[in-house]
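S.K.: how would this look folded up:
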Amino acid sequence: MTKEEVKVLIIGSGPAGYTAAIYASRAGLNPVLYMGEQPGGQLTITNDVENYPGYPDGVNGPQMMIDFQQQAERFGTDVRTGLATSVDFSGYPHKVVIDDKHEITAESVIISTGASAKWLGLPSEQRLNGQGVSACAVCDGFFFRNMDVAVVGAGDTACEEATYLSKLCKKVYMLVRRNEMRASTIMQQRVLKAKNIEVLWNTETEEILGEHEVEAVRVINNQSGEVKEIPVQGFFVAIGHQPNTAIFKDYLKMDENGYIQTIPGTSRTNIEGVFAAGDAQDHVYRQAVTAAGTGCMAALDAERFLASKEVAVAE
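M.R.: Next comes the predicted model:
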């Protein structure tokens, strides 16, 4: 196994990782960034981004991540392909293994591995992803103004997405697999009070219909067996996200869903010199702009941490 020592290692390449890289590079910390399994993160499967400041005409998601990468590289970030496959945070400095064959010893580590949306597993879901299928109403709801859409899910997130869409769309169908929701009472009440939200109980999605864009959804009532097609132009999957944090579970404090817990107001984790940014630690906002903000925080926290180490050595 090859070995290497670095000052700042950034794991992940979405808005959080690249923003951390920009700040760390400008601070002269010579960061090394590994892009991970999905270079650019979730934005690489988002066609149009219209809510990120600085792009008045909107921007294609993959292009936006190319812009971020080029800006980070301009200041000297060493951007590499590769996946962190194991870590050892039991001592200092920290050890991270890339692709099971390259060990990096890092004085500080910034984790920005993001989270992945959970999907239903339908072929049509992936084929029409970005063509009417979405996992983020706040990101994409604007494109469906005055249209009919469907939301699948039964938790707080699904209720929140349906309520948000009800203010933009003509009609919102909420597809609930059981005869009850898992969502909190207040979130259910908001859904049930909305005049243009129709909850379809005991309903499962069989297929999303449309050749090049969403045209309808075929559903089945799992009690009566009735199958019907509902004309919609948008289909929102709101069954949760899975943070990409499994390799850190033996060392970092996480919540019950696997999101890394940071000290409030900072990006610091329970391990000195390890910082977390973006959707790997944020299950509330999950936006590109908030991820970028926490990436900035992580770089500044890492810079201050390294400076304090140098002072301690000098003393």
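S.K.: from here on, contacts and neighbour counts on C-alpha atoms
M.R.: Noted.
S.K.: What segments of the stretch 51-200 of the chain are strands?
M.R.: Under the criterion DSSP state E, counting those that start in this stretch, strands of the stretch 51-200 of the chain are mapped to 59-60, 78-80, 84-88, 94-98, 102-111, 115-117, 133-134, 148-152, 171-175, 197-200.
S.K.: Would you format those as CSV with distance to residue 313 included?
M.R.: As requested, the strands of the stretch 51-200 of the chain are exported to CSV (distance: least, C-alpha to C-alpha, whole Å):
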stretch, distance to residue 313
strand 59-60, 46
strand 78-80, 27
strand 84-88, 23
strand 94-98, 18
strand 102-111, 14
strand 115-117, 37
strand 133-134, 51
strand 148-152, 55
strand 171-175, 59
strand 197-200, 62
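S.K.: Nearest to residue 210 among the ones you listed would be which one?
M.R.: Closest to residue 210 of the strands of the stretch 51-200 of the chain, according to C-alpha to C-alpha: strand 133-134, at 10.8 Å.
S.K.: Packing partners of the closest one?
M.R.: For strand 133-134, the helices and strands in contact under the criterion 3 or more C-alpha pairs under 8 Å, 6 or more residues apart in numbering; DSSP states H and E are strand 234-237.
S.K.: Pull the residues that contact stretch 189-207.
M.R.: The contact list for stretch 189-207, computed with C-alpha atoms under 8 Å, 6 or more residues apart in numbering, reads 122, 124-125, 159, 162-163, 166, 170-180, 217-223.
S.K.: which of those residues count as buried?
M.R.: Neighbour-count burial within the contacts of stretch 189-207 applies to 124-125, 159, 162-163, 166, 171-178, 217, 219-221; the criterion is 16 or more other C-alpha atoms under 10 Å.
S.K.: Return the subset of the residues you listed lying in helices.
M.R.: With helices identified by DSSP state H, the entries of the buried ones among the contacts of stretch 189-207 that belong to them are 124-125, 159, 162-163, 166.
S.K.: Secondary structure class of residue 265, three-state.
M.R.: Here residue 265 is recorded as coil under DSSP: H, G, I helix; E, B strand; the rest coil.
S.K.: this one as well, want them side by side:
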Amino acid sequence: MQVTDYDVIIIGAGPGGLTAALYASRANLKVLVLDRGIYGGQMNNTAAIENYPGFKSILGPELSESMYQSAVQFGAQYQYGTVEKIEVQGSVKVVQTADQTLTSKALVLATGSEYKKLEVPGEEDYSGKGVSYCAVCDGAFFKDEDVIVIGGGDSAIEEGIYLTQLANSVTIVHRRDQLRAQQILQKRAFANPKIKFIWNAAVQEITGDGQQVTGIKYQDKLTGVEQSLAGSGVFIYVGIQPNTTQFQNLPITDDQGWIVTDERMMTKVPGIFAIGDVRQKTLRQITTAVGEGGLAGQEVFNYLQTLTDEG
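M.R.: Here you go, the predicted structure:
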């Protein structure tokens, strides 16, 4: 069998990637974790995490550090690297980064996804201070308060309905005059007494007091009049996109770029696994990423055993 640099290269050091590294290295595999940023991924942008088992509340960066220390305790290596391309040469996977070429017998893709931004003033300034892209993650911080949801698709309406269990009121702001969400979701939203709608509204700015969100400014697209809406939380759902540009040469994504796997987290390409938010799935949470990471780490070991048997 051809000599490779690593048994497995894990691309992405979020909760899924770090868990996969823990399981794979504990199985005595030679593991490299590559990430273009700091380990922990989006956890580092979360002030407090309250839905991870074992902690009533923990700071995102603190959980990131704890997961990283667990991941490297059995010898997994970690380094910065921006992956530009992956090639498959028989059973060998070739990973091309900006400054080196690496080879492995298996890959775990854990590059996550990104929420599309409104790109308006105040959005970046108040991220984590009232601006959120995940109601399940942050909704509990706005109990009995008035919140705003921006968007009109399935995610916006589903999350808006979810927020009514916590918030005093939910105002859904949409730039069109009708929703794009499924009819069943629309029916539920229209029937919910806590949900109000503002139509034909183009958000111009997210406002705040320097410490916390206070609301939004929007322009009525029909009249051109700019108006203000008060709210202590702004939840933005204008789309989400997977970080899979560098994998487009591989037959592993659906027509929207999400990676498709089987129940063992393996893609159509033997030896290439995918976990976490980059997968085609519905719930994107730390807990689901960790579960998938543990499974992938074990399945990598099982896959490598088949190569040994064949050899």
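S.K.: How alike are these chains, TM-score-wise?
M.R.: Scored by TM-score structural alignment, normalised by the length of the second structure, the superposition of the two chains gives a TM-score of 0.96; 308 aligned residues with a C-alpha RMSD of 1.4 Å.
S.K.: thinking again about what came up before, export the ones in helices among the buried ones among the contacts of stretch 189-207 of the first structure to CSV and append columns for distance to residue 255 of the first structure.
M.R.: What follows is those, written out as CSV (distance: C-alpha to C-alpha, whole Å):
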residue, distance to residue 255 of the first structure
124, 33
125, 29
159, 22
162, 25
163, 26
166, 31
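S.K.: Which single one of those residues is nearest to residue 241 of the first structure?
M.R.: Distances from these to residue 241 of the first structure were compared by C-alpha to C-alpha; the smallest belongs to residue 159, at 14.9 Å.
S.K.: Could I get the contacting residues of the closest one?
M.R.: The neighbourhood of residue 159 of the first structure, defined by C-alpha under 8 Å, 6+ apart, consists of 153, 183, 187-188, 190-191.
S.K.: if I line the two up, what does it land on in the second structure?
M.R.: In the second structure, the residue paired with residue 159 of the first structure is residue 157, using TM-score structural alignment.
S.K.: Residue 187 of the first structure now?
M.R.: Using TM-score structural alignment, the equivalent of residue 187 of the first structure in the second structure is residue 185.
S.K.: roughly how far apart are that match and residue 258 of the second structure?
M.R.: Separation of residue 185 of the second structure from residue 258 of the second structure (C-alpha to C-alpha, to the nearest Å) stands at 23 Å.
S.K.: which residue ranges form the strands in the stretch 201-315 of the first structure?
M.R.: Per DSSP E, counting those that start in this stretch, the stretch 201-315 of the first structure carries strands over the ranges 203-209, 216-221, 227-231, 234-237, 241-243, 274-276.
S.K.: So which of those strands is the most surrounded?
M.R.: Comparing those on average neighbours per residue, with mean count of other C-alpha atoms under 10 Å, the densest one is strand 274-276 at a mean of 29.
S.K.: Identify the residue range in the first structure corresponding to the helix of greatest length in the second structure.
M.R.: Once the second structure is assigned using DSSP H, the helix that runs over the most residues is helix 286-310. Taking TM-score structural alignment as the measure, the first structure aligns residues 288-312 with helix 286-310 of the second structure.
S.K.: average offset between that stretch and the second structure?
M.R.: By mean C-alpha distance after the TM-score superposition for the first structure, the fitted stretch 288-312 of the first structure averages 0.8 Å away from its aligned residues in the second structure.
S.K.: and the aligned residue in the first structure for residue 52 of the second structure, what does it touch?
M.R.: Under the alignment (TM-score structural alignment), residue 52 of the second structure pairs with residue 52 in the first structure. Neighbouring residues of residue 52 of the first structure by C-alpha under 8 Å, 6+ apart: 58, 288-289.
S.K.: coming back round to it: quick check, nearest of the ones in helices among the buried ones among the contacts of stretch 189-207 of the first structure to residue 212 of the first structure?
M.R.: Among these, residue 124 lies closest to residue 212 of the first structure (C-alpha to C-alpha), at 10.2 Å.
S.K.: my guess is the closest one meets residue 211, correct?
M.R.: No. Under the criterion of C-alpha atoms under 8 Å, residue 124 of the first structure lies out of contact with residue 211, with a separation of 9.1 Å.
S.K.: re the thing from before, nearest to residue 27 of the first structure, out of the strands of the stretch 201-315 of the first structure?
M.R.: Among the strands of the stretch 201-315 of the first structure, the nearest to residue 27 of the first structure by C-alpha to C-alpha is strand 274-276 (16.7 Å).
S.K.: and for the closest one, what span of the second structure is it aligned with?
M.R.: With TM-score structural alignment applied, strand 274-276 of the first structure matches the range 272-274 in the second structure.
S.K.: Mean deviation, the matching stretch versus the first structure?
M.R.: Mean deviation for stretch 272-274 of the second structure: 0.3 Å (mean C-alpha distance after the TM-score superposition for the first structure).
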